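Undergrad: this one's structure only:
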């Protein structure tokens, strides 16, 4: 591994770490091919009601709250590497429970356990990748978390649509084993090692990630980031007490909230049910597989261009297209279910509308909010920040999913899509006025921006650290 050139190990580490997120995505996406098989199916031993199905779908979100809170305390104790390795175990046992489940209760427990692992995974993996990636590729590697999650959705829809529930679960458990075996060989985050005052180990780790010996400048930047924090290990209240952290919270909470209230997670939970209601000539199984395949391809495209195009332009394009697609979708279902208008000649619109939604949504809103999670918070509070972000995500995704189910059952699916449209319009306004551009900036430069300080001050700090003279530092700062 140490011989990998041009910093290639950071790519391998990201791929290996993201296997945990692939498994997570498979757990989240599992209801899409499975619910139609067991929902009100009296011939199945796993027959469940609509209410039980709704609870089963969102159970991982509830478990994620506990997982995220736990992660905030263990990720700085055990380290990023050990924490990622440990997440493989609950994912694996959850699949075994699904494979041998004989009641809805067993499924609820299994998915709750997977949710706990999810809370840990989405706290530590973006953190680890953000800390090991060079600025020139941090957008690409940070966005890979979303790519991996969506790949998990696609994979479980492919497997689950054509295999039995038991076989699907057993096959899926192999991803957990692969994640465990491969990540053992990855280095620990140099940021974490510096937090533990293990400077030589941090340098050794960074050399492996960068594949060259000249890492002194980068190590110095990391030390500045840690030493200039109020404390090497902050506390939860620093997220709200320090103005730059509050600004980061507003950005992340807004993006993640509008991301979920555009309906993305709710739609993925009920993808096959939505396509079944649409009555298209394309089968629900085929349509959902196409949906997740397009989502995967477009998110991969977004990840490959985010470091060149920038975060803000992609977010603006993404949200604008999503608004149009959601409005079209809602209007079709309104005309079909609430009017006498004949829509038999345009039955392709629901599938085309959702594909349009997933194309535009995946360009920016799918991956960039997660990428920003690893960029906006300083090391001293990053564990708490990602924990809170995951808890927050779980809550808003649960509300959005419940909103879709209640609207479908009570008022009609068109009302759900109109609601998602209105939220997306609000999200577009938020992006325009609040979300900053972080393209090409180091993690340290981003902190200077959030503090409202000029870029020149950051470069002066770097110069004076090298000069290592307090007098020179004061003179330079006075001239800015």
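TA: Done, it's in. Worth saying up front: this structure is predicted, and the values here are computed from it rather than measured.

Undergrad: please make it C-alpha for all contacts and neighbour counts, starting now.
TA: Noted.

Undergrad: what about the closest residue to residue 368 other than its chain neighbours, neighbour count?
TA: Closest residue to residue 368 apart from its sequence neighbours, by CA to CA, 6 or more residues apart in numbering: residue 143 at 6.2 Å. Neighbours of residue 143 under the rule other CA atoms under 10 Å: 28.

Undergrad: for residue 143, give its distance to residue 302.
TA: Taken as CA to CA, to the nearest Å, the spacing of residue 143 relative to residue 302 amounts to 8 Å.

Undergrad: quickly list what's touching both of those two.
TA: Common neighbours of residue 143 and residue 302, counting by CA atoms under 8 Å, 6 or more residues apart in numbering, are residue 367.

Undergrad: quick check: buried residues in stretch 436-454?
TA: For stretch 436-454, a neighbour-count test (16 or more other CA atoms under 10 Å) marks 438-440, 443-450 as buried.

Undergrad: for those residues, give me TSV that also has distance to residue 161 and secondary structure.
TA: Shown next, in TSV, are the buried residues of stretch 436-454 (distance: CA to CA, whole Å; DSSP: H, G, I helix; E, B strand; the rest coil):
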residue	distance to residue 161	secondary structure
438	40	coil
439	40	coil
440	42	coil
443	42	helix
444	46	helix
445	47	helix
446	44	helix
447	46	helix
448	49	helix
449	48	helix
450	46	helix
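
Undergrad: structure two is appended below for comparative analysis:
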């Protein structure tokens, strides 16, 4: 970015086009020397090439255990049929898709990319007495420093805290910049300084953390698809904003455009505070549980069990009742039993749409348990999942997964594989399972 801004300062546009073309050709030439990814080779049924690619990237021999284990994992991932992805994607993955898409959309609406692309025009209108070319080069340096700062602080402060802090800092800078451009209460150089500060704060958090989340929050089986969708949404939203940015400046003025960006900063902060879980130091399975937990927090008004106490009441009362609840659950774990009442639920019949009410098949029965019982179940499930992931035992390769969502994904992939085998044998219709070829 620094080099491109320097070229824009000293060279005419026609020379910049030739320089960019040379860079593109160099990039394409270097890409031709890169070894193809193992996942692509496996999807093309090029098993030997995939094995050599894994050995190349791992820096080990083809026959090593590392290569064989990696190859086995990749085979399991690509077994998920594309047509079954809507059923494979877990609730935590759907929630992660929505939250990350919101962050990326709001990130673009905060104006960081627009300011970078239209840097010269922004500085010309915000600080007309200063050299816009010099300010643009300083902007590139500041953005680079912000990205470096993001890499340093994301593992120390956490992704969520860094994201929220960046949104608040960007909000302050944008509001002050808007007021300064509107009424000019300070020297012109203050606008340039504020613009540089805004881009530094934006790059240190809101401009980088969403892309870090893309790499962390999705299960391996849908990682590539989810990343592709998010990147496409990022470019689409960026294109829309860059297209309308000149019209925003024309009809709202530069100060009005800053105020719009400030509103987007507030929205991004609210999404980060209420929806984004902290992922620092967590495994993929733990991140999935965090997204499920945040999902259930937004559903505190679900129907209660026999005790009639909804989850919302427990959330409000837990500060006062925490010692008693902890003591009760500890006794349950020590004694290996739970109160008899917790084993009893309330039967509720849910009416199915479009079916006559006098038919038994028109109703789906569910049993509502007490919320306190479900809390203990979640604690046990989380501990067992963490134990299996970090300690063991060494599970069989045929085991469907250490966590619930991994088990669902791999079980569905197994069904998809069986369906493909049946189609490959031409075995469809009645009596398929009794056909001698299928047996």
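TA: Right, received. Where do you want to start? Note that the structure is predicted; figures quoted are calculated from it, not measured.

Undergrad: quick one: TM-score?
TA: With the length set by TM-score structural alignment, normalised by the length of the second structure, the two chains reach a TM-score of 0.61; 315 aligned residues with a CA RMSD of 3.6 Å.

Undergrad: among the buried residues of stretch 436-454 of the first structure, which two are most distant?
TA: Using CA to CA, those span at most 15.2 Å, a distance reached by 440 and 450.

Undergrad: what do we get in the second structure for residue 263 of the first structure?
TA: Correspondence of residue 263 of the first structure to the second structure, assessed by TM-score structural alignment: residue 111.

Undergrad: quick check: closest non-adjacent residue to its match.
TA: residue 261 (5.7 Å).

Undergrad: any idea how many residues pack against the equivalent of the one you found over in the first structure?
TA: Superposed on the first structure with TM-score structural alignment, residue 261 of the second structure falls opposite residue 420. Using other CA under 10 Å, residue 420 of the first structure has 26 neighbouring residues.

Undergrad: looking at this, residue 420 of the first structure is in a helix?
TA: Yes: under DSSP: H, G, I helix; E, B strand; the rest coil, residue 420 of the first structure sits within a helix.

Undergrad: tell me the contacts of it?
TA: Applying CA under 8 Å, 6+ apart, the residues contacting residue 420 of the first structure are 261-263, 326.

Undergrad: let's see it at 6 Å
TA: 261-263 (CA atoms under 6 Å, 6 or more residues apart in numbering).

Undergrad: got the buried residues for the host helix or strand of residue 128 of the first structure?
TA: Using DSSP states H and E, residue 128 of the first structure falls within helix 104-132. Residues of helix 104-132 of the first structure classed as buried: 104, 106-132 (neighbour count, 16+ other CA under 10 Å).

Undergrad: so that helix corresponds to what in the second structure?
TA: Going by TM-score structural alignment: helix 104-132 of the first structure matches no residues.

Undergrad: got the angle for that helix vs helix 443-450?
TA: Going by axes from the mean of the first three to the mean of the last three CA atoms, to 10 degrees, helix 104-132 of the first structure is angled at 90 degrees with respect to helix 443-450.

Undergrad: does anything pack onto helix 104-132 of the first structure? Which helices or strands?
TA: helix 50-74, helix 88-99 (3 or more CA pairs under 6 Å, 6 or more residues apart in numbering; DSSP states H and E).

Undergrad: repeat that for 8 Å
TA: Under the contact definition 3 or more CA pairs under 8 Å, 6 or more residues apart in numbering; DSSP states H and E, helix 104-132 of the first structure sits against helix 9-29, helix 50-74, helix 80-86, helix 88-99, helix 138-160, helix 190-195, helix 368-373, helix 382-410.

Undergrad: save those as JSON lines, and put in distance to residue 245 of the first structure too.
TA: Formatted as JSON lines, these follow (distance: least, CA to CA, whole Å):
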{"stretch": "helix 9-29", "distance to residue 245 of the first structure": "26"}
{"stretch": "helix 50-74", "distance to residue 245 of the first structure": "16"}
{"stretch": "helix 80-86", "distance to residue 245 of the first structure": "22"}
{"stretch": "helix 88-99", "distance to residue 245 of the first structure": "31"}
{"stretch": "helix 138-160", "distance to residue 245 of the first structure": "20"}
{"stretch": "helix 190-195", "distance to residue 245 of the first structure": "19"}
{"stretch": "helix 368-373", "distance to residue 245 of the first structure": "12"}
{"stretch": "helix 382-410", "distance to residue 245 of the first structure": "9"}
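
Undergrad: among these, which is nearest residue 292 of the first structure?
TA: Going by CA to CA, the one of those nearest residue 292 of the first structure is helix 138-160, 5.1 Å.

Undergrad: taking helix 443-450 as reference, get the angle to the closest one.
TA: Using the same axes, to 10 degrees: helix 138-160 of the first structure against helix 443-450 is 100 degrees.

Undergrad: beyond helix 138-160 of the first structure, next helix or strand please.
TA: helix 165-183.

Undergrad: residues in the second structure aligned with that following helix?
TA: Going by TM-score structural alignment, helix 165-183 of the first structure sits over residues 13-31 in the second structure.

Undergrad: centre of the chain to that stretch, how far?
TA: 33 Å (CA atoms, centre = their mean, to the nearest Å).

Undergrad: superpose on the first structure and give me the mean offset of that stretch.
TA: Aligned to the first structure and superposed, stretch 13-31 of the second structure gives a mean residue distance of 1.7 Å (mean CA distance after the TM-score superposition for the first structure).

Undergrad: same deal with stretch 133-145 of the second structure?
TA: Stretch 133-145 of the second structure sits 1.1 Å off on average (mean CA distance after the TM-score superposition for the first structure).

Undergrad: so that stretch aligns onto which residues of the first structure?
TA: The aligned range for stretch 133-145 of the second structure is 285-297, by TM-score structural alignment.

Undergrad: for that stretch, list every residue counted as buried.
TA: Quick answer for stretch 285-297 of the first structure (16+ other CA under 10 Å): 285, 287-297.

Undergrad: can you give me the helices for the stretch 201-350 of the first structure?
TA: 216-227, 238-241, 243-260, 264-269, 271-278, 284-309, 311-338, 349-363 (DSSP state H, counting those that start in this stretch).

Undergrad: out of these, nearest to residue 168 of the first structure?
TA: Short answer: helix 284-309, nearest of the helices of the stretch 201-350 of the first structure by CA to CA, at 15.2 Å.

Undergrad: and for the nearest residue to residue 337 of the first structure once chain neighbours are set aside, the neighbour number?
TA: Leaving aside its chain neighbours, residue 337 of the first structure sits nearest to residue 412 (7.7 Å; criterion: CA to CA, 6+ apart). Close neighbours of residue 412 of the first structure, defined as other CA under 10 Å, add up to 18.

Undergrad: understood, closing this out.
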